[in-house]
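[1] Please find the sequence and the predicted model below.
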Amino acid sequence: MSSFFLPPVTQEINNEITCRAGVKLSVLRLDSMHPFVNGNKWFKLKYNLQEAQQQNYTTILTFGGAYSNHIFATAAASKLFNFRTIGVIRGEERLPLNPTLSFAIEQGMQLVYLNRESYRQKDTEELQQELKQRFGDVFIIPEGGSNLKGVRGCTEILADAEQFDRICLACGTGTTLAGIALSLSQRQTVIGFPVLKNGEFLAGEIENLLSDYLISGLPKIYHAPAPWQLICDYHFGGYAKVNKKLIMFTEQFQHTESITLDYVYTAKMFYGVMDLLQQGFFPKGDRILLLHTGGLQGNIGIEQRL
């Protein structure tokens, strides 16, 4: 499956802020792996799609919002590996379709809309059985690829990260953070930046993913997860919310570092890291790796709303 994807490159960031802070800052460019199926999305989909193939499913059904990176990536990956796809979208249909949903349809995804009340039941056995009765024998992937197969894929993101002291990433479901923590040593630390308002609840979700993975039949991890923490102060108002400060930071960062950030996830985390560097949060001499988790397609829809 991985033959379609390029290995991610690591890019160093040297600027006035990093020099004053006395740290070495690098970015793992997961966004460069594939034009459409990139970032952490591929890692969360990989073993879900593999299991679907092994069990001879022909149709994938998954969930997401109207601007979902997961819907975008699942549609593209499923076409790549010859699956039919059904995307269950939160909320009512709004025409014309935004770029994310238009792309999903172009990739062959059938879109189905659920009102927000029904959508909250997406993980229940009752609703999933209703969907299977309606659409037949479908392989269901949860929203965001947030299951233990998604965690397993994320344990493979950092093939060689021993030289780093801290790994920073944006968090939506906590799946990627759990996989990263399982793949690192005890001397390293993972810092997650929730992009949701009141993201403190993710700590419980991550703990559950870690404990469930460690007792699962998936490839064993023979050490405790690396220490991790959440910093919840950089959500900018909540999921997919932006303001002028974040937009100006993103534009400036692209100009100085030639790296485009997505507003929903990576821009908020990068902003947070740069702000914390100026506050002296990170010890001098730290070697810090930031994960660029892709999702650039979502910028188009957000910019159209501004």
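    That came through fine.
[2] When you work out contacts or count neighbours from here on, use the C-alpha atoms and nothing else.
    Fine.
[3] For I140, which three-state class applies?
    Under the three-state scheme (DSSP: H, G, I helix; E, B strand; the rest coil), I140 adopts strand.
[4] residue contacts, it?
    With contacts defined as CA atoms under 8 Å, 6 or more residues apart in numbering, I140 is in contact with 60-62.
[5] run the last query once more with 10 Å
    Going by CA atoms under 10 Å, 6 or more residues apart in numbering, I140 touches 48, 52, 59-63, 86, 123, 128, 131-132.
[6] From those residues, which land in helices?
    48, 52, 128, 131-132 (DSSP state H).
[7] which among the contacts of I140 gets closest to K284?
    Closest approach to K284 among the contacts of I140 (CA to CA): N48, at 40.6 Å.
[8] Neighbours of that closest one, how many?
    Counted with other CA atoms under 10 Å, residues neighbouring N48 total 22.
[9] That one contacts T62, doesn't it?
    No: using CA atoms under 10 Å, N48 is not in contact with T62; the gap is 11.0 Å.
[10] Name the residues contacting each of those two.
    Shared contacts of N48 and T62 (CA under 10 Å, 6+ apart): 139-142, 145.
[11] out of these, who has the most neighbours?
    That'd be G145 among the shared contacts of N48 and T62, by other CA under 10 Å, with 29 neighbours.
[12] Would you enumerate the residues in contact with that residue?
    The contact partners of G145, by CA under 10 Å, 6+ apart, come to 40-48, 62-63, 70-71, 74, 151, 153, 173, 175-176.
[13] Keep only those of the residues you listed that are in strands.
    62-63 (DSSP state E).
[14] Presented hereafter is structure B, for comparison with structure A:
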Amino acid sequence: MIVPNLVPESPLQPLRDPLLTKHGVRLSIKRDDLLHPIIHGNKWRKLKYNLVAFAQSGKSELLTFGGAFSNHLYASAAAGKIFRIPTHAIVRGPQLDEYNPTLRFARACGMRLHPVTRIEYRQRNCPEYLEQLQQRFSKAYILPEGGTNAAALKGVAELAQSLPEHQFLACATGSGGTLAGLLSGHTQTQVLGIAVLKNAEYLQQEITQFQPQPNRDWRLLCDHHDGGYGHFSPELWRFCQWFERTHKVPLEPIYSGKMMYALWQLIEQGYFPDGSHIIAIHTGGLQGRMGLRYRGLIEAN
């Protein structure tokens, strides 16, 4: 049985730092990386009501999509193991590395992996391709890449509704689902999405289509991608390491690390008015550091 309120709310951690004092702002981190020991961050938020919808759908399996190091694939596999749901993943391939830590975990959870070419993978949102998959996996509830759909937004909206008074709310933005969900539940001031990929301006339209009240005050900042999705500079990684040492908050340089680094620069530049309270959403994704170490992109601890 899938229980919607299985996981309690994550803590809100206030930071103390000379930079914040200098600019007269408060910064708190919503520690969604602590939301669930395995399915943490925005992945649990997005999966929560999708699991309810799955239970109501009459389907008996779950099918989703992801790259070889996908946080969503990892979380979906874990959810399948925990709730005893057979899971499948269409994986961007065409060949799978048997030693990839994300894929090894997924397989250990019982997920069946179906590698496809990059050309075929690009069809993952095409109605005709989805219909073919539905015929092939007739027992499966199909979940989009990243888990973003109407059910996912409902879970993220609850996060926004749980927060205390603040003037700015920030999150890392990949597909736009988390930002759209925050807008769905947010009733206060400006919401900032820090785009983690290059040329992310197209996400503005997708976010507007997802979130129901387009007059909400929000901005998508597209100049903090640090080289594009999956890329990061030595400076960004050093910042992540410094931040963890100083504030005891672990970061990875693909999502939350980029978001926090961008916020730090915006604070230095005086973007936020004196007296502002900023809340930053830590969307988890820390399992991704295993993949970065595996590929030699960061050092092993």
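    Yep, that arrived. Quantities reported herein were computed from a predicted structural model and do not represent experimental measurements.
[15] on that earlier part again, from the shared contacts of N48 and T62 of the first structure, which is closest to A21 of the first structure?
    Looking across those and measuring by CA to CA, the closest to A21 of the first structure is G145, at 36.0 Å.
[16] What lines up with that closest one in the second structure?
    Aligned by TM-score structural alignment, G145 of the first structure pairs with G147 of the second structure.
[17] How about the one residue sitting closest to the centre of the first structure: what's its closest non-neighbour residue?
    Central residue of the first structure (CA atoms, centre = their mean): N40, 4.9 Å from the mean position. In space, and not counting its chain neighbours, N40 of the first structure is closest to T293: 5.2 Å by CA to CA, 6 or more residues apart in numbering.
[18] count of neighbours near the counterpart of D217 of the second structure in the first structure?
    Using TM-score structural alignment, the partner of D217 of the second structure in the first structure is P227. By the measure other CA under 10 Å, the count of residues near P227 of the first structure is 16.
[19] surely P227 of the first structure meets R187?
    Yes: here P227 of the first structure reaches R187: they are 8.1 Å apart, a contact under CA under 10 Å.
[20] Now for these two: what residues contact both?
    Residues touching both P227 of the first structure and R187 (CA under 10 Å, 6+ apart): R166.
[21] which residues touch P283 of the first structure?
    Counting by CA under 10 Å, 6+ apart, P283 of the first structure touches 21-23, 277.
[22] Check H34 of the first structure too.
    The neighbours of H34 of the first structure, taking CA under 10 Å, 6+ apart as the test, are 4-8, 42, 294.
[23] 6 Å instead, please
    Residues near H34 of the first structure by CA atoms under 6 Å, 6 or more residues apart in numbering: F5.
[24] now swap in C154 of the first structure and tell me
    43, 176, 179.
[25] what's the spacing between the last one and L127 of the first structure?
    I take that to be G179 of the first structure. Distance, G179 of the first structure to L127 of the first structure, using CA to CA, to the nearest Å: 28 Å.
[26] More neighbours: which of those two?
    Shown here are G179 of the first structure and L127; by other CA under 10 Å, G179 has more neighbours (28 against 15).
[27] Tell me if that one really is in a helix.
    Yes: according to three-state DSSP, G179 of the first structure belongs to a helix.
[28] Can you tell me how far whatever residue of the second structure lines up with it is from T148 of the second structure?
    When the second structure is aligned by TM-score structural alignment, G179 of the first structure is paired with G181. Taking CA to CA as the measure, G181 of the second structure falls 9 Å from T148 of the second structure.
[29] what do we get in the first structure for P273 of the second structure?
    Under the alignment (TM-score structural alignment), P273 of the second structure pairs with P283 in the first structure.
[30] can you map out the helices along the first structure?
    With DSSP H, the ranges of helices along the first structure come out as 16-21, 40-54, 69-80, 99-106, 116-119, 125-135, 148-154, 175-183, 202-214, 244-257, 266-278, 298-305.
[31] For the second one, grab the matching residue range in the second structure.
    Following TM-score structural alignment, the aligned partner range for helix 40-54 of the first structure in the second structure is 42-56.
[32] Name the surrounding residues that touch that stretch.
    Identification of contacts with stretch 42-56 of the second structure by CA under 6 Å, 6+ apart yields 147, 151-152, 155-156, 283.
[33] Columns distance to H36 of the second structure on top of the residues you listed, output as TSV?
    Listed next are these as TSV, based on distance: CA to CA, whole Å:
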residue	distance to H36 of the second structure
G147	17
A151	19
A152	16
G155	14
V156	15
T283	12
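[34] ok, which pair from the residues you listed is furthest apart?
    For the contacts of stretch 42-56 of the second structure, with distances taken as CA to CA, the pair at the greatest spread is A151 and T283 (17.6 Å).
[35] still on that earlier bit, so the match of D217 of the second structure makes contact with G192?
    No: assessed by CA atoms under 6 Å, P227 of the first structure is found out of contact with G192, at 11.2 Å.
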